[in-house]
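**Q** What follows is a predicted protein model with its sequence.
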Amino acid sequence: MKKKTTIKSIIIAVILVAVACTGFFMYKKSQVKETVKINSVKDIKGKKIGVQLGTTGDIYASDYEKDKSGTKVERYNKGTDATQALIQKKIDCVIIDEQPAKAFVAGNRSLSILKEEFVKENYAFCVGKNNKELTKKINAALKKLKENKTIEKINKNYIGKADEIGKTPYKKKNLPRKNGKLIVATNAAFPPYESYKNGKIVGIDVDIVQAVCDELDMELEIEDMEFDSIITAVQSGKADIGASGMTVTEERKMNIDFTNSYTTSKQVVIVNNGKSVGNATSIVEKFKSDFITDNRYEYILSGLKSTLIITILALVIGIVFGSLLAIVRTTHDKNGGLIILNFFAKIYLTIIRGTPTMVQLLIIYYVVFASANVNKIFVAVIAFGLNSSAYVAEVVRSGIMSVDNGQFEAGRSLGLSYSTTMINVVLPQAFKNILPALGNELITLLKETSISGYIGLIDLTKGSDIIRSVTYDAIMPLGVVALIYLFIVMLLTAGVNKLERSLRKNEKR
């Protein structure tokens, strides 16, 4: 029986992979859309514009939505996602900062940047409005770094002339760091300002912030998160400053303060130039680029570890707390007791089951633990554990209610207390009945952890996002992550089925 189950699982996995590959190649083959010609900024009216959510490109592009010319704005969490959509001709152009645009175009010969700039802008670090003293200190440090040409050297090291790039890397000073830690929020998918290299976040902003920390005798700690979460992190105190090519705008100044500008940049428009993408990269070369180069596979392994830890611990919380909720609810249903606890349990279940998991995760991170610098895995475990408990509670309650009432009465007639009867007689029988449903909850919980990246936690999905932001390849990183999830789900399903069969065998004896 075991052998048949294993063979069946392998066959299903092969079929799913084959279907996915076939679908992909059919999709690529059908991709013969005409390239929309955009020769100037004026031509983007009425087109599909791609932007990174929360950026100034998003702000400026929003104005086109109101001009009644049929312009549509597609918002993506990352600039690389918008660029990938442009390559696939899902959109007609991308509005983004100049230097990241150059990095995107360098790896895709089918893309070009319009010579005409979209708008000029100034970059600065964002600081909470209640942290005026820190703003003053950073401004003083930036002034000194400009005067001694440190910032100029950092810029040349990344975006200077061909013979300047890589020649003047900033070196961290050996200092006691007696003034504490500076927590910096960033979005490390924005080369050359911040991106991953050899497992570390590097770039212009990172070097400038490190230089500022050296001036202030502070230790630097960088938190990677989605761009649209940076300002929230600074406002809530999760980070001291935000540094991610942040443009100073009047709208943002209403919510946060800015330091003095440390550089100028401009928004540009990326378009398809109609050229062929050239010879396709072999699977081996793609695999090497995505996973072997710079040991990028470590992002997947690190993310997998976090995903499994969160899933297991959250499930424990869900089962324990969910069972307690179920006991409260069934006790009230059976004998009308625990009225107050049942009232609060119903409110809890209504709120948790009626709101999205991601909203709950963000509320717990940015509101509940706003002033506490807690471990992000701990936050994720609490968030997913509390969410899971609401669903487990109803599953366990249905299992308890499915046990014949005579079992409960028999236990009480033998002199057992209510709690002893519930724990030793009813719950073991209920557990057998709800095991498949609990297995489904475990699988759902595993997949829900993929949103952990919204609080800057590197889980399995976030690991693939980091690789995509560096290699600009979406297919293989996402495909590998999908297969890993599939493999884990198949193992969990097989484990639950084996446990269920074992319990049924014991039941027959």
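**A** It's in.
**Q** For the rest of this, base every contact and every neighbour count on C-alpha atoms.
**A** Will do.
**Q** which residues in the stretch 201-350 of the chain form helices?
**A** Along the stretch 201-350 of the chain, counting by DSSP state H, counting those that start in this stretch, helices occupy 204-216, 230-236, 250-253, 283-287, 297-335, 339-354.
**Q** Okay, one more to line up with it:
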Amino acid sequence: MSQSKHWLKKAIILAMTFILTIGMTLGMLLPLNANASSATDNSLNEVKKKGVLVMGTSPDYPPYEFQKSHHGQSKDYGADIQLGKQIAKKLHVKLKIKNMSFNSLLTALNTHKVDMIIAALSYTPQRAKNVNFSKSYADAYINFVVNKQDAKKYHSYKNLANQSIGAQLGTTQYTMAKKQIKNVHLKGMDSTNDLVIGLKSGRFKAVPMEKPAADAYIKNTTGLAEVPSHFKGQTGQNATRCIAFHKGANSLTNAANKVIEQDNHNHTYTNKFVAAAGKKMGTAKNNKSQFSLWNYKDYFIKGLELTIVISVASVIMGLILGVIFALMRLSHNWFLHTIAVIYIEFIRGTPELVQIMFVYFGLGEIVKLPALTSGIIAIGVNSGAYVAEIIRSGINSVDKGQMEAALSLGLSKAKGMKNIVLPQAFKNIWPALGNEFVTLLKDSSLVSTIGVAELMYEMKIVQADTYEGVLPIFIIMIIYFIMTSIILAIMHYYEKKFNHKGTAKA
């Protein structure tokens, strides 16, 4: 009893030390980076030195930012994209666009994944505490998109009291709906396309959008209408669109302000950029031709290829980590055992999406990792914890006499484990490993949140370009089903082969 208490005390101390070390390290690094930026402002010189201005955006909000097919490749278009290109041109650098969910953009900016955000982003005093805002380059007016049969029922936000409303997370539309609509049942989503699908399926009574975006969806989607919101605070700072920069990046902000001032004087953004984006979007008739989705086959193929790359790399990483940490957890060395327990329980006790964002944004403060690499690492590390427990159960299922027999024949413990125990363990856990591989394949869709162009990401591009909501979802469901069926068939084939060998030897 005393030994178990002693071990438990050591485990708790080690776990607390581990958690506090990570927390203090990250907590110290983030403020240091922020202070360094404000103390010495080299933001403009740094951009010019690297020759690239990195812009973060969320391309699901036409006519501001959206994607269309161009010779089989997805390209970014929209009024905000044009503004970004114009600023880069004035600075004599190239523009690099990083796409991700709108709700991740400010995190990407604060962790220096992007140099600026142009994504129909509104100025708010709360946001201004953490970022530099440029001067306003456009005003915004928010309307509601509703189903056509409800257009006469709702005339302002007051008529939507006690109703279900959908709004994009992290937007001023979401904040206004939450604060001003009485007893609202508010549902936040990352994608505007998903909100429109929810609206058409009857899950929401209305979706607040800026007027140009609402116009675009109504023009290209049947059965929808637009009504005024009459939200309070639709003039002044609450309704202005600004570019966000790192806190303290004054020189880069000032350079952008010079471009914005000239554009505002010439009305370039409204008269030229927004108008050009509207023409580029096309019409519902053009986008929804009978064979339109077949024209997007390259998108699905590209997404499938990247999904397979992520899955294969993560499976290999998960298996390696699984074996290592399973053996560590079975070890009689209390230090190795405790490390394994902390790793397995911590990973299994936190959401995988949070882990992906932590690796990309959090560790990105220390090590600059591309989005694809971050996604593979996060999914592989997550899988490793589950595989470790599967392998541990498999090792425990092998009779202890097997190892004793190996040792009596002169084999070392390591060779006995490698040549005798592990092969039998893998045979026993083969079906469970198959289920884990299938789960990992499906979980690869989570990396779309950080801008990795796998199947889910490409599906959203097709949705935005064709204004088809459900059909692209159905297509990738079929693709995932085919892939998982192939994995299960392979696993089942080798399971039968293992059983046949075992029966023949018996």
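**A** Yep, that arrived. No experiment lies behind these values; they were computed from the predicted model shown.
**Q** Residue 141 of structure 1: which of the helices of the stretch 201-350 of structure 1 is closest?
**A** helix 204-216 (5.7 Å; C-alpha to C-alpha).
**Q** From the contact counts, what lies against the closest one?
**A** In this structure, helix 204-216 of structure 1 makes packing contacts with helix 132-147, helix 150-159, strand 194-197, strand 219-224, judged by 3 or more C-alpha pairs under 8 Å, 6 or more residues apart in numbering; DSSP states H and E.
**Q** how about a markdown table for these, with mean neighbour count added?
**A** Formatted as a markdown table, these follow (neighbours: other C-alpha atoms under 10 Å):
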| stretch | mean neighbour count |
| --- | --- |
| helix 132-147 | 16 |
| helix 150-159 | 20 |
| strand 194-197 | 21 |
| strand 219-224 | 19 |
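**Q** To residue 418 of structure 1, which of those lies closest?
**A** Set against residue 418 of structure 1 and scored by C-alpha to C-alpha, these come closest in strand 219-224, at 50.1 Å.
**Q** which residues of structure 2 does that closest one align to?
**A** Under TM-score structural alignment, strand 219-224 of structure 1 has no counterpart anywhere in structure 2.
**Q** And the helices of the stretch 201-350 of structure 1: which comes nearest residue 450 of structure 1?
**A** The nearest among the helices of the stretch 201-350 of structure 1, by C-alpha to C-alpha, is helix 297-335 at 7.8 Å.
**Q** Okay, residue 29 of structure 2 and residue 373 of structure 2: tell me how far apart.
**A** 22 Å (C-alpha to C-alpha, to the nearest Å).
**Q** packing partners for the longest strand seen in structure 1?
**A** Longest strand of structure 1, by residue count under DSSP state E: strand 263-272. In terms of contacts (3+ C-alpha pairs under 8 Å, 6+ apart), strand 263-272 of structure 1 is packed against helix 79-87, strand 93-97, helix 98-106, strand 111-113, strand 119-123.
**Q** okay, the angle between it and strand 119-123?
**A** With axes from the mean of the first three to the mean of the last three C-alpha atoms, to 10 degrees as the basis, strand 263-272 of structure 1 and strand 119-123 are set at 140 degrees to each other.
**Q** Strand 263-272 of structure 1 corresponds to what range in structure 2?
**A** With TM-score structural alignment applied, strand 263-272 of structure 1 matches no range in structure 2.
**Q** follow-up on the earlier one: could I get the helices of the stretch 201-350 of structure 1 in JSON lines, plus columns for mean neighbour count and distance to residue 11 of structure 1?
**A** Listed next are these as JSON lines, based on neighbours: other C-alpha atoms under 10 Å; distance: least, C-alpha to C-alpha, whole Å:
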{"stretch": "helix 204-216", "mean neighbour count": "22", "distance to residue 11 of structure 1": "48"}
{"stretch": "helix 230-236", "mean neighbour count": "23", "distance to residue 11 of structure 1": "45"}
{"stretch": "helix 250-253", "mean neighbour count": "11", "distance to residue 11 of structure 1": "54"}
{"stretch": "helix 283-287", "mean neighbour count": "12", "distance to residue 11 of structure 1": "23"}
{"stretch": "helix 297-335", "mean neighbour count": "20", "distance to residue 11 of structure 1": "24"}
{"stretch": "helix 339-354", "mean neighbour count": "14", "distance to residue 11 of structure 1": "36"}
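**Q** Let me know the helix or strand that the equivalent of residue 497 of structure 2 over in structure 1 is in.
**A** Matched across to structure 1, residue 497 of structure 2 falls on residue 502, judged by TM-score structural alignment. Element membership for residue 502 of structure 1 (DSSP states H and E) is helix 475-508.
**Q** now do residue 376 of structure 2
**A** Using DSSP H and E, residue 376 of structure 2 falls in helix 371-397.
**Q** once aligned to structure 1, how far is the helix or strand following that helix on average?
**A** Toward the C-terminus, helix 371-397 of structure 2 is succeeded by helix 400-408 as the next helix or strand (DSSP H and E). On superposition with structure 1, the mean distance recorded for helix 400-408 of structure 2 (mean C-alpha distance after the TM-score superposition for structure 1) is 0.9 Å.
**Q** What residues in structure 1 pair up with the helix or strand following helix 400-408 of structure 2?
**A** Later in the chain than helix 400-408 of structure 2, the nearest helix or strand by DSSP H and E is helix 413-416. Here helix 413-416 of structure 2 aligns to structure 1 at residues 418-421, judged by TM-score structural alignment.
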